[in-house]
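> A structural model of the following input is requested.
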Amino acid sequence: MIERLATGSALLGVPLATIQDGTLRYTYKGVPTYKNPFDLALYQMLLWQQKPRTLIEIGSKWGGSALWFADIMLSFGVDCVIHSIDITPPSISVPGVTFHRGDGRDLAATLPADLIESLPRPMFVIEDADHHCETTLAVLRFFDRWLVAGEYIAVEDGIVDDLYGPEFVAKLMGGPRRAVELFLRDRGQDYEIDTGLCDHFGTNVTWNVNGYLRRVR
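Just a heads-up that it's a prediction; the model follows:
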């Protein structure tokens, strides 16, 4: 596990920067979405495999990804409840999606126990907030109480280490990748990195570097 956590993306240099430029311009149904082609493919494979009845997204931005997730689940014929949380929720309305105002560092205020207990299972969680290590770690620790064996939490944008370098990542206190490392140091006996997903296109050829986490017990 330690060796794995030291592994970055095999996709480095000019191709990575070029793909990131396209990612930041990507839209779905005209709504900015900020998803790259690798993870769009990986998410749909994982969602088909898991067929979650509840999807919780931390970090809505413009709502494009929630819209995409809703359409994917509809196309799969899965009745999936989607809750998307952001400090500044988007103004769009998406059938099947509830947008909440909330902070990744204080999710209990937005997702109280009675709400989570009422949600249909399986549950799938996506952590895509501000990419600060403390925020990501807070999200991981919050959902650690609720996830059960077989369910996933995807930590987005560990790729920032490879995209922007140490000075930028230092401002994020190590960013998502560091948060995953710290979380697994404490809770690694109950989770595993799904390397089949992370390495599907090559070693960590995903923006979610070592970020597809499966609860195993």
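> contacts, neighbours, all on C-alpha from now
Fine.
> What strand or helix carries Gln20?
With elements taken from DSSP states H and E, the one containing Gln20 is helix 14-25.
> Kindly provide the distance from Ala17 to Ile159.
Relative to Ile159, Ala17 is positioned 11 Å away (criterion: C-alpha to C-alpha, to the nearest Å).
> Which one of the two is surrounded by more residues?
With neighbours defined as other C-alpha atoms under 10 Å, Ala17 and Ile159 compare such that Ile159 has more, 26 against 15.
> residue contacts, the more buried one?
Gly8, Ser9, Arg177, Thr206, Trp207, Asn208, Val209 (C-alpha atoms under 8 Å, 6 or more residues apart in numbering).
> I'd like to know which of the residues you listed are part of helices.
With helices defined by DSSP state H, the entries of those inside them are Arg177.
> my guess is Thr135 contacts Arg141, does it?
No - the pair Thr135 / Arg141 is not scored as a contact, 9.9 Å apart, by C-alpha atoms under 8 Å.
> To compare with the earlier structure, here is another sequence to fold:
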Amino acid sequence: MSDFQLEVQQRVAANGRDPALLEAGLAFLLTSAEHRYSYNFAWLGRPIIQYPQDIVAMQELIWNVRPDLVIEMGIAHGGSLMLSASMLALLDYTDAIESRQMLDPSKPKRRVLAVDIDIRAHNRAAIEAHPLANRIDMIEGSSIAPDVIAQVHEAAQGYRNVLVCLDSNHTHDHVMAELEAYAPLVTPGSYCVAFDTVIEDMPAGSFPDRPWDIGNNPKTAVREFVNKHPEFEIDFSVDHKLLISVAPEGYLKRVR
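Okay, the predicted model is just below:
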């Protein structure tokens, strides 16, 4: 580890020991959420509906983990798919340079597989027209339906390094079912990221038109899941680095 990397590690650890700093980060998130802050950003032309901090975190994870396949639950406008696909394209490019082989953009090695219960026609059209579309496969259906789970598992066969993101229905039961279905596909050293765990930290009733709330959300599911599955651990270093995140305690690393 370089001196700079060690300094970063020490600073991040110090962040986690500073209650005032942690509280300030959460205060910003709660206040900015009232103004739909996460809806202001795009990745390569597609709305991503994420906080910039989590966008940077996913960039770091994908670059460091170097997955062959990213599986995403939830599509919306497709911005997160473009983030994953663009990072996978960079990984393919760097592999080609290191191996001194020609890169054929028409035959991408790394891919994104995405599931959504309702892929709106205009979003599907925009995603399919995007320059990165040949890296993306989409499945329409409930992420916890047995046939969809079977399709995803079949599609994941043959990939050596898999990263999973969960960002669809945010109720406890739904996320728990997704974790049980898809976390086993995550390879050791990689991550399963459960977004919107921050619902547990927001004021009760923050989502009056949604079924999730305090006590019924991704964070409650994550906590139950890691208690049952010691092969996964919450990577608190990501939380302490970001300070502002919709996924506190949601970055789950497979350690064995």
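> Can you give me the TM-score here?
TM-score of the superposed chains, computed with TM-score structural alignment, normalised by the length of structure 1, equals 0.84; 206 aligned residues with a C-alpha RMSD of 2.5 Å.
> ok so, going back, neighbour count: Thr135 and Arg141 of structure 1, which is higher?
It is Thr135, of Thr135 of structure 1 and Arg141, that has more neighbours when counted by other C-alpha under 10 Å, with 22 against 14.
> so which helix or strand takes in Ile126 of structure 1?
Counting by DSSP H and E, the secondary-structure element that holds Ile126 of structure 1 is strand 123-127.
> Against Arg124 of structure 2, how distant is the aligned partner of Trp68 of structure 1 in structure 2?
For Trp68 of structure 1, the aligned residue in structure 2 is Leu83 (criterion: TM-score structural alignment). For Leu83 of structure 2, the distance to Arg124 of structure 2 equals 16 Å [C-alpha to C-alpha].
> So these two - more neighbours on which side?
Neighbour totals were compared for Leu83 of structure 2 and Arg124, and Leu83 leads with 23 against 16 (other C-alpha under 10 Å).
> Helices of structure 2, residue ranges please.
3-16, 19-33, 52-65, 79-99, 121-129, 146-156, 172-182, 218-228, 236-242.
> The match of Trp68 of structure 1: what's it in contact with?
With contact set as C-alpha under 8 Å, 6+ apart, Leu83 of structure 2 has these partners: Trp43, Leu44, Ile55, Gln59.
> Translate the last one into the numbering of structure 1.
Aligned against structure 1 by TM-score structural alignment, Gln59 of structure 2 finds its counterpart in Gln44.
> Not counting its neighbours along the chain, what's nearest that match?
The shortest distance from Gln44 of structure 1 to any residue that is not its chain neighbour, by C-alpha to C-alpha, 6 or more residues apart in numbering, is 7.2 Å, and that residue is Ile72.
> and the angle from the helix holding Gln20 of structure 1 to helix 37-50?
Taking axes from the mean of the first three to the mean of the last three C-alpha atoms, to 10 degrees, one finds that helix 14-25 of structure 1 is oriented at 70 degrees with respect to helix 37-50.
> For helix 14-25 of structure 1, buried residues please.
Judged by neighbour count (16 or more other C-alpha atoms under 10 Å), helix 14-25 of structure 1 contains these buried residues: Leu16, Gln20, Thr23.
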